[in-house]
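>>> Provided below for reference: sequence and predicted model.
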Amino acid sequence: MDLIESLSYEISKLPGVGSKSARRIVTHLLKAKDDYVSNLVKLMSDLKSKVGKCPVCGMFTENEVCSICSSSLRKKDRICVVEESEDVHSFEESKVFDGLYHVLWGRISPYNGIYPEMLNIESLKKRSLAGGIKEIIIATNPDDEGDVTASYVKNAIGEICPDIIFSRLSSGLQSGADISFASSRALYSAFENRVKL
């Protein structure tokens, strides 16, 4: 396999990129100026070496603690639990939530070999036990695995912190929809009409 094919193959592994798109990207890189390609390579290298997970919420950050967790402007008594870091960006772009987040890094899916102990749930327990949390909004995707994950999170935290209110996004989101692709309007509606669990 030559360089062009090898790079095209690796790029095609990216989410949403098929083999034809990967080939177009490689062609674009070959035509691009050297400084553009060098900068892109440097940024990709820096991404792996300088970006980590926030020890509080689990979101990607370049800082010791992410900008949301360290902000004095956020409401500290509400946590929105999401599956992936991209979901946080969707909520932030829609401006529907001004509290804190917690990234699970997946969802319970025994079929895919993902079990509760593999998710970022223990740190959510610690945050809840630290006190000050009044509501946990569970914003997992609206499908069977998202429902199972939401139920597990509610039971795991509710067992140790019975005073916390748990809610789930309303059915304004289509079943099987991915929150990271939902429109701002759909997220706003689902968030404002959330249902108590």
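Looks like it arrived, so ask away.
>>> from now on I want contacts and neighbour counts done on CA atoms only, so please keep to that.
Noted.
>>> okay, now residue 6: neighbour count?
11 (other CA atoms under 10 Å).
>>> where does it land in three-state SS?
Put simply, residue 6 is helix when judged by DSSP: H, G, I helix; E, B strand; the rest coil.
>>> how much space between it and residue 66?
Applying CA to CA, to the nearest Å, the value for residue 6 to residue 66 is 35 Å.
>>> and here is the other one:
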Amino acid sequence: MKQMQYAGAVSRLIGELARLPGIGTKTAQRLAFFLLNAPPEVAISLAEAIREAREKVGRCSVCGNLTDVDPCPVCQNETRDKGIICVVQDPRDVVAIEKYRGFKGVYHVLHGALSPLEGVGPQELNIKSLLDRLAGDSVREVILATNPDVEGDATALYLARLIKPLGVKVTRLARGLPVGAHLEYADEVTLGRAIEGRLEIE
């Protein structure tokens, strides 16, 4: 059966939407036709939101989280405990932990995990600025909240070996999280228990 050919502009729109994570060709087609059939202001508003986010959102100069103000709201918040830093792989993990509402420390976003097979080494991660934050005596504990998979565990072990000689307590989230799962998919109760039951890395 011959595949239907769309007009050039429609085909390009479907192709661009299909490049988004988790969006296959059929979903991209549905999204494209929704946008084409919706009132013009719907598509214009979406395009404006994407443009504004790309122009205004960047990395926090302190923690590396995505933000449209620098430093980010968490780093600016004087009620947060700056002596406890929770290290996560992605900005989405910050959102997941914030849903728990029980963590009162601050964050550091690595923007990835060590993966030699994919060419991701320490230089590709936001590690140097983390070590800079530990240079003073204000940080008491670093929670390594990387994902409980091979890459996340390797990253946590690497960071622990760098941090422990500095005299800072290093802990890892308790194994209430399923192995191989990502933090963004964990429910608040499971994630909360993992934070509360974190273990010091020897």
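Alright, I've got the coordinates. Here the structure is a predicted model, which is why all the values come from computation and not from measurement.
>>> would you map the strands across structure 1?
52-53, 60-61, 78-82, 100-103, 135-139, 165-168, 195-196 (DSSP state E).
>>> wait, which of those is closest to residue 123 of structure 1?
Counting by CA to CA, residue 123 of structure 1 lies closest to strand 100-103 out of these; the figure is 8.9 Å.
>>> which part of structure 2 lines up with that closest one?
Residues 106-109 of structure 2 are matched to strand 100-103 of structure 1 when aligned by TM-score structural alignment.
>>> now stretch 126-135 of structure 1
Counting by TM-score structural alignment, stretch 126-135 of structure 1 corresponds to residues 132-141.
>>> what's the first-to-last distance across the matching stretch?
15 Å.
>>> and the contacts of that stretch?
Stretch 132-141 of structure 2 is contacted from outside by 82-85, 166, 168-171, using CA atoms under 8 Å, 6 or more residues apart in numbering.
>>> next one: it to chain centre, how far?
How far stretch 132-141 of structure 2 lies from its chain's middle: 22 Å, per CA atoms, centre = their mean, to the nearest Å.
>>> buried set for that stretch?
Buried positions in stretch 132-141 of structure 2, judged by neighbour count with 16 or more other CA atoms under 10 Å: 134, 139, 141.
>>> same deal with stretch 145-158 of structure 1?
145-147, 149-150, 153-154, 157-158.
>>> what range in structure 2 does that stretch sit on?
Stretch 145-158 of structure 1 maps onto residues 151-164 of structure 2, going by TM-score structural alignment.
>>> stretch 47-66 of structure 1 now?
Mapped onto structure 2 using TM-score structural alignment, stretch 47-66 of structure 1 spans residues 53-72.
>>> how about stretch 21-36 of structure 1?
With TM-score structural alignment applied, stretch 21-36 of structure 1 matches the range 27-42 in structure 2.
>>> mean shift between the lengthiest helix in structure 2 and structure 1?
As assigned by DSSP state H, the longest helix anywhere in structure 2 is helix 40-56. Its aligned residues in structure 1 lie a mean 1.1 Å from helix 40-56 of structure 2 after superposition (mean CA distance after the TM-score superposition for structure 1).
>>> so how far is that helix from its chain's centroid?
With CA atoms, centre = their mean, you get 22 Å for helix 40-56 of structure 2.
>>> buried residues in it?
Neighbour-count burial for helix 40-56 of structure 2 [16+ other CA under 10 Å]: residue 43.
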